[in-house]
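J.: Predicted model follows, preceded by the sequence.
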Amino acid sequence: MEYINRLESEVRGYVRSFPTVFTTAKGELLDDAEGRQYIDFFSGAGALNYGHNDDVMKAALLEYIHSDAITHSLDMASQAKEDFIATFEEVVMKPRNMEYKLQFPGPTGTNAVEAALKLARKVKGRDRVLFFTNAYHGMTLGALAVTGNSSKRGGAGVSLGNATPLPFCEYFGKDRDTADDLRMLLENSSSGFDKPAAIILETVQGEGGINVASNEWLQKIEALCHEHDMLLIVDDIQAGIGRTGPLFSFEPSGIKPDIITISKSLSGFGLPLALTLIRPDLDIWKPGEHNGTFRGNCHAFITSSAALNHYWRDDRLEKSVLAKGERVQERLRAIVKARPGLEAEVRGRGLFIGMDCKTEGVADAIGEHCFRLGLIAETAGPDDNVLKVMPPLIISDDNLARGLDLLEQAVDAALQDHGLLQGAA
């Protein structure tokens, strides 16, 4: 890593947590230049839900490249885009009785969020957007304004306005319903609460620490949006594309967002692709009013179509993810229970799971020991206090078990570092 360490900007992040040069990867396994192999509990921060170098997508992409088909098209028509939209309608929208217009805002999740925020303000003619504590929606200025993390907000260099933070589900504990708090603010004419254009939320906050909103809370937030003429934007960039089990994380709640943002594993292959789904009557954009040079990634259209056709024409993947997720949570709770020195809470949905460690520094130490032992896992939460377990959705049962064994060893090593190992079974 001589050139990376010498020449890449100090802003680099993950290479500090995983200080090795990766060379090849397949499924849930990665290899580095020194011949070490790692089990992946990271999945490219959710961009590789189907693992590395999936055979079906790789074959489709290679065939497309070899045919000299269109690579870059902005938002001109290409066969790759036409086929993707047709597949998305047939595989995703029709079975779920969804009606949305598709906007390709640019290559990344933050582009999708920026488009959603701009459109909500344009539709409602109001500038304020409500967001939630511990939210993460992206690093461009509009998305950053609705992000909670103070260190990320601090990097903006300018004031971040036209957005108001609210307490997320169970932010104050299980005995207080923060949706009721919002209702009081909206209905009290002396609250000083300016009427917003929209609410943006994640059903499971990933970077915020795997904070899970209940279905009842989500339904109440949706009802408030309807009652008070606000749009509901669901950011499903990390929680979506099967990460919690169903294709969209909000499906179990029964809510119908006005706008949905998806990216990360949408392409299926780690290629940049983002999508903003818009309720048809809200699509009041003028031609070219929101655009971007790389909003027509034909290679990503090809791999995404292959992924949707291969994985989402039935519910086998969803059921598998839910079953694996239950096993992971059971194992993590057993690890916590057997170690009195490990004060931690396990939470999540599907294969979007976190272990919230109460002692400062323990989660980071677990992550460091995971890497040393051959397991890739990251931390999240306001103080990097939550170890995230996010393996590829297609991980084999054997490698899932092996990875959890390594995680248990890492927990013991971290507790040993902190003098908390007593009582481990």
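T.: Ah, there it is.

J.: CA atoms for contacts and neighbours, from now on please.
T.: Fine.

J.: all helices of this protein, in order?
T.: Taking DSSP state H, the helices of the chain run over residues 2-7, 14-17, 43-46, 55-66, 79-87, 109-124, 141-145, 150-154, 178-187, 215-227, 298-311, 316-337, 362-373, 397-417.

J.: Comparison target, given below:
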Amino acid sequence: MTMMPKPTATLPDVSTFDRMESRVRSYSRAMPRLFTKAQGVWMEDAQGGRYLDLLSGCSSLNYGHNHPVLKQALMDYIASDGVTHSLDLHTEAKEEFLAELESTILAPRGLSYRAMFTGPTGTNAVEAALKLARKVTGRQHVIAFTNGFHGMTLGALACTGNAGKRGGAGVPLTHVSHEPFDGYFGPDVDTAELLEQRLSDPSSGLDKPAAILVEPVQGEGGLNVASPAWLRRIADIAKRHGALLILDEIQAGCGRTGDFFAFEAAGIKPDIVTLAKSLSGMGLPFALTLFRPELDQWKPGEHNGTFRGNNHAFITAAAALRHFWRDGAFEREVKARGEFLGKCLREIAAPYGDRVRLKGRGMMQGIDVGSGEIADQITAAAFARGVIIETSGAHDEVVKVLAPLTITEQELATGMRILRECTQQAMAPAFQAAAE
């Protein structure tokens, strides 16, 4: 029998957080509970409330909370007094991860990459990718895309489209142009062709780029999907114009769209790939920049980070690759679950015609309800019923499902039933007003 959400209504005492923590916090404002435990797809609060987690740490927990195989690997390593922090020293934990990455992920896909261990978050991986592209090409300009999100440090933030995030920089964000993403102007405008035309025109004002940086599926930007054909065209454009192609797989990677890498469906081999979020398997901080061997032009120590040697993350990452990715069984399960999610979301959207649209791909899907206010009402109502879910998009108009890839069909069906009822509740006033 499937567990059911069991939210609590009484707000916890959050005076310590209000007194000590910065106002910059956001998730805790929409979900004001004191969480104490988590297992699989469930989180619990201090009052015994139980919540179905369809956020997964914003895709940092693709294998759910405290997966027993990964947890045991970490506990065994800690119990053996394994090295915790190692800068970039050689350790058995790092060797185990690199060997598993090569044999289980890269070699079967015909990929030959050097691995660069950056600071612990996705934005660190993007910063390293940008610096390397500029170093290798001798160019400064980078092409990013509308609605893209790549991180909050200055280089990655310059490539991010969101005005609210960019506004926190305090300095000009330069050397980046934001070209239209696939479908930005609708289905009849080929934005790849527009980019080719601009780069081929010496009077367009668009500088030759060091890199073209793109997400195969834009998570924070509203679940906008780059078609395989469009990605192949962008890869070709980058090559012909001497730019390096950087695929940001930080949110869409590690199986979120079905394949380990979201770019696999396009049949391309990027010059540089950035990974983070679910790379460690357990939400431990871990980011990685992969690139073709001939691009490895760094001088020793030219780019580093104190926490680039998180051995606990190496252990759980290796265990995740070994347990989930050595054969195709898990991949097939994720793709089947993604199809089920899409079916459920289509049923939720169906009564509203063009007012509600399905967006995304695989286990990275959601519904565009056309209004940030309505989307907030849906997610707030869902949380009140014990479902953790968030919004995305330029106006926060997309209700985004990022359930753990390990969720059962019954658990997912439970979440979708609650989401459907919350959507009906939020959409009813708008439909009533339209009818009048």
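T.: Right, received. Where do you want to start? Computed from a prediction, not measured in an experiment: that's the story for all the values here.

J.: Give me the TM-score for this pair.
T.: The TM-score (TM-score structural alignment, normalised by the length of the first structure) is 0.97; 422 aligned residues with a Cα RMSD of 1.4 Å.

J.: Redo the helices of the first structure as CSV? Include mean neighbour count and distance to residue 261 of the first structure.
T.: As requested, these are exported to CSV (neighbours: other Cα atoms under 10 Å; distance: least, Cα to Cα, whole Å):
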stretch, mean neighbour count, distance to residue 261 of the first structure
helix 2-7, 9, 33
helix 14-17, 11, 24
helix 43-46, 22, 14
helix 55-66, 15, 23
helix 79-87, 16, 16
helix 109-124, 23, 6
helix 141-145, 23, 12
helix 150-154, 13, 20
helix 178-187, 16, 22
helix 215-227, 17, 16
helix 298-311, 23, 16
helix 316-337, 18, 20
helix 362-373, 23, 29
helix 397-417, 18, 29
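
J.: can I get those in a markdown table with distance to residue 170 of the first structure?
T.: What follows is those, written out as a markdown table (distance: least, Cα to Cα, whole Å):
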| stretch | distance to residue 170 of the first structure |
| --- | --- |
| helix 2-7 | 42 |
| helix 14-17 | 30 |
| helix 43-46 | 24 |
| helix 55-66 | 40 |
| helix 79-87 | 38 |
| helix 109-124 | 24 |
| helix 141-145 | 22 |
| helix 150-154 | 20 |
| helix 178-187 | 7 |
| helix 215-227 | 9 |
| helix 298-311 | 34 |
| helix 316-337 | 20 |
| helix 362-373 | 22 |
| helix 397-417 | 27 |
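
J.: which one of those lies closest to residue 26 of the first structure?
T.: helix 55-66 (9.3 Å; Cα to Cα).

J.: which part of the second structure lines up with the closest one?
T.: With TM-score structural alignment applied, helix 55-66 of the first structure matches the range 68-79 in the second structure.

J.: before we move on, the earlier item: closest one to residue 209 of the first structure among the helices of the first structure?
T.: Closest among the helices of the first structure, once you apply Cα to Cα, is helix 362-373, at 11.4 Å.

J.: Show which residues not belonging to that closest one make contact with it.
T.: Contact with helix 362-373 of the first structure is made by 17-18, 38, 356-357, 376-379, 384-387, 406-407, 410-411, 413-415, 418, as judged by Cα atoms under 8 Å, 6 or more residues apart in numbering.

J.: List the residues that contact the residue nearest the centre of the second structure.
T.: Residue closest to the average C-alpha location in the second structure (Cα atoms, centre = their mean): residue 251, at 1.3 Å. Applying Cα under 8 Å, 6+ apart to residue 251 of the second structure gives the contacts 58-60, 219, 275-278.

J.: how deep is the aligned residue in the second structure for residue 290 of the first structure tucked in, by neighbour count?
T.: The equivalent of residue 290 of the first structure in the second structure is residue 303 (alignment by TM-score structural alignment). The burial count assigned to residue 303 of the second structure is 15, neighbours taken as other Cα atoms under 10 Å.
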